[in-house]
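S.K.: need a 3D model of the sequence below.
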Amino acid sequence: MESVEASSNGQRILRIQAPIVDSVSCYCRVDAGLKTVAGARKFVPGAKLCIQPDIDPRAHKSKNSRRERSRVQSPLLPGLPDDLAIACLIRVPRVEHRKLRLVCKRWYRLLAGNFFYSLRKTLGIAEEWVYVIKRDRDGKISWHAFDPTYQLWQPLPPVPVEYSEALGFGCAVLSGCCLYLFGGKDPLRGSVRRVIYYSARTNKWHRAPDMLRKRHFFGSCVMNNFLYVAGGECEGIQRTLRSAEVFDPNKNRWSFVADMSTAMVPFIGVVYNGKWFLKGLGTQRQVMSEAYVPETNNWTPINDGMVSGWRNPSISLNGRLYALDCRDGCKLRVYDEATDSWKKFMDSKLHLGSSQALEAAALVPLNGKLCIIRNNMSISLVDISNPDKHVESNPHLWETIAKKGHFRTMVTNLWSSIAGRSGVRSHIVHCQVLQV
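M.R.: Next up is the predicted model:
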């Protein structure tokens, strides 16, 4: 924006003021060329740099009238410069973004790229949603997104068919907004190397490079925005694996890292104090534990108080390691490094039952709090910043934000326990948080 001011001696001074947001750029159409999973024949990088130059409608006049018309675009919002229009649109709640994409092509391009959501993140108005991947009673994989602001479950595109019945696959989030599914066991093809990912910005599934080894029921984690996988099983002579590999989303490439000390099928893992801890079963079905340090690319066997009292699910949040102390997730424990032991941390004082439907399946961080997700799709938020306060006098410390299937009375708890023992197989497989 330009403004003209008069100086004391009568001369005119032209001042150039920076716009609120950059309205001249191409709005980073980095995702416009991505192919969805269906029919994709080649790997497409998950992130590209914006290389389209700024457009000046007065420069490079062409005789082609069609090209000239394409340079002059209608405003995003009539009567407002584009920078002000974008400043308004980025403040629209995330739940309405699906509707905004349908308004016009310019709005769709804006909301399908990195520019729009980078501004939301920079200004601190990006929203976190909980994504739950569940195996239904018929063995099919489905998934659901929960908006904690409006406390509503939101629709999502269906899981690609190659993962609709997969077993033992991994799930992780890179760059805060891309949910990856990788590996696993196909009912017909056996162990696979495939990798796909869902972008919360485009609301679509995309392809990614395959892993280097076929594997299922393996361990995985994310450190410094690198995706690590290790161990697991694969059909063949060497059934249990020692190998480990890492995916770099910037280079869009998998690479091998150091092998584990011994082959393992992990059943629990967590990143804590810059290390990746894994606990699982070895080739002789004995319980084993190892820790991986990315800086040294080295695995070390672990046998201490942390591992011996470690239970699933667990989470590292704000530098402390938490785990559940009961099946329904209504009690929390915390690891104390000074004594190398697990201690009681917080009790909700409202226990739900011990059925499979009420079993806590995942712990994830959500808006600075600890989030507990159960198999009945109920979700609780725990404020762990004030452990000394009593839950009875401070109900906001432990609150339920999703009550789907949430049982409250003694009768319904008893009925749920009976149903759980009678073979209810619907359960949560993975749970992640995406920020957009």
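
S.K.: hey, let's count contacts and neighbours off CA atoms from now on
M.R.: Fine.

S.K.: for stretch 107-123, the distance to its chain's centre please.
M.R.: Relative to the centre of its chain, stretch 107-123 is centred 18 Å away, using Cα atoms, centre = their mean, to the nearest Å.

S.K.: correction: stretch 71-89
M.R.: Counting by Cα atoms, centre = their mean, stretch 71-89 is centred 31 Å from the centre of its parent chain.

S.K.: buried sites along that stretch?
M.R.: 76, 82, 83, 84, 85, 86, 89 (16 or more other Cα atoms under 10 Å).

S.K.: possible to save those residues as a markdown table with secondary structure and distance to residue 360?
M.R.: Putting those into a markdown table (DSSP: H, G, I helix; E, B strand; the rest coil; distance: Cα to Cα, whole Å) gives the following:
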| residue | secondary structure | distance to residue 360 |
| --- | --- | --- |
| 76 | coil | 45 |
| 82 | helix | 47 |
| 83 | helix | 45 |
| 84 | helix | 45 |
| 85 | helix | 43 |
| 86 | helix | 41 |
| 89 | helix | 37 |
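
S.K.: please generate a structure for the following sequence too, so the two can be compared:
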Amino acid sequence: MKKCKENDGDGKVSDTTIIPGLPNEIALDCLARIPGLMHRKFTRVSRSWKTLLTSNTLNWNASPGLPTNYVYVNLLFSIGDQRFFAWNLEDRACLPLPAFPTNLTCAKFVVSRGRLFSIGGLINSANSADVWAYDPCVNKWESVASLKLARYEPAVVSIGGKIYVMGGGVGGDLSDWAEVYDPEVGAWTSLSIPCWHFFGDVFCRDSAVVNGKLYGMCYGGLGFIFDPISSSITIVSSEAYESSPCENIHTLFSTWNKLNQKTAVVKGILFAYFDGKIRGYDFDHNRWLPLQGTGKRLRNGMSKASLVNVEDKLCVIRKNANTIIFACLDILKIPGILRCNVLWCHSEASSGRPWSIDACVSLAESGS
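M.R.: Next comes the predicted model:
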């Protein structure tokens, strides 16, 4: 069996096996599949692991990308001072991602093809077309192709591995109001959707992917549904009126328009926090249903929580003083009823500096 050399600490060099029971060739391939953001944790296993993980020996192309069982939370400490943290919600491991390479605010974030993307935003109060991708293989942010239209606070989702961007604070020429990015090609393409005159220079409150379609809720009461297959868009008003082209789904947008927290889609249901309860929108019957079984801890004081899908589980995240509260719910869908099992609920201490939760994303939301 091929072995590695390791210094035993007293000047002597001894042979060692990287992973007991595995040939070193296979062990090296296993180590290469550890995402870069987790390296600091695994360097504590042994000196040989630390040497390998900090060297150029491994084939980093074998890495599968971002871990699926993590939620990626962007904490905002002050204007231009923000940092992403990766939380493994099961074993409570917290791993900081590298700091942003630029002084950026009001960007939107999405995960696509195993990478975390930062889209647009503001730099020194000016609209930005910058797009950054966090690559877990090398554990750093890399600049990728810029947007055609500089913007901040747009609707951003990933469907089928492609990133769709619509609206936001844009100004100027709105012919590129909607764009799509293919990570495999590395370029943005304008979408010919003659709808920008409905929205103008409007920020997106929230967006989600339901059954392969982009649902967006803008400030001002207008919403939209975009179908990437037909490249068509339907404008929906949150106010009821007879000529509404989507009158049957008015209930969704009229409530969504009142929410400030992030929604999440789990098992085809859009979940949101309002009226002191988690509720899910039943698309089959066009109505909101209360989520039963959440318990007192999730009902009390959780009105400002953000929701995120992690491995088809509904995760609840909120700030409480200087801690972050996480909860994981297993959703049970019964005709006409939404129930859940609370798998766990715990708190994590955060920085002593003033902070707020700016964004929460996960691999499950990528729609890939």
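
S.K.: how close does the aligned residue in structure 2 for residue 280 of structure 1 sit to residue 168 of structure 2?
M.R.: In structure 2, residue 280 of structure 1 lines up with residue 218, judged by TM-score structural alignment. Distance of residue 218 of structure 2 to residue 168 of structure 2, computed by Cα to Cα, to the nearest Å: 9 Å.

S.K.: ok, now residue 312 of structure 2?
M.R.: 29 Å.

S.K.: compare neighbour counts for the two and give me the winner.
M.R.: residue 168 (27 against 17; other Cα atoms under 10 Å).

S.K.: the more buried one maps to what in structure 1?
M.R.: Under the alignment (TM-score structural alignment), residue 168 of structure 2 pairs with residue 232 of structure 1.

S.K.: can you tell me which residues contact that match?
M.R.: 215, 216, 217, 218, 219, 240, 241, 242, 264, 265, 266 (Cα atoms under 8 Å, 6 or more residues apart in numbering).

S.K.: the second one corresponds to which position in structure 2?
M.R.: I take that to be residue 216 of structure 1. Aligning on TM-score structural alignment places residue 216 of structure 1 opposite residue 152 in structure 2.

S.K.: for its match, give its distance to residue 190 of structure 2.
M.R.: The gap separating residue 152 of structure 2 from residue 190 of structure 2 is 17 Å, by Cα to Cα.

S.K.: between those two, tell me which one has more neighbours.
M.R.: Counted by other Cα under 10 Å, residue 152 of structure 2 and residue 190 do not tie: residue 152 has more neighbours, with 26 against 17.

S.K.: and the gap between that one and residue 269 of structure 2?
M.R.: Between residue 152 of structure 2 and residue 269 of structure 2 the distance is 27 Å, computed by Cα to Cα.

S.K.: next: residue 25 of structure 2.
M.R.: Noted for residue 25 of structure 2: a distance of 45 Å to residue 269 of structure 2, by Cα to Cα.

S.K.: would you mark the buried spots in the biggest helix by length in structure 1?
M.R.: In structure 1, assigned by DSSP state H, the helix with the most residues is helix 410-421. Residues 413, 414, 416, 417, 420 are the ones in helix 410-421 of structure 1 that count as buried (16+ other Cα under 10 Å).

S.K.: of those, which is the nearest to residue 137 of structure 1?
M.R.: Using Cα to Cα, residue 420 is the member of the buried residues of helix 410-421 of structure 1 that lies nearest residue 137 of structure 1, at 12.3 Å.

S.K.: how about the helices in the stretch 1-150 of structure 1?
M.R.: 65-71, 82-89, 97-100, 105-111, 114-122 (DSSP state H, counting those that start in this stretch).

S.K.: for those helices, give me TSV that also has distance to residue 272 of structure 1.
M.R.: Listed next are the helices of the stretch 1-150 of structure 1 as TSV, based on distance: least, Cα to Cα, whole Å:
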stretch	distance to residue 272 of structure 1
helix 65-71	52
helix 82-89	38
helix 97-100	35
helix 105-111	35
helix 114-122	25
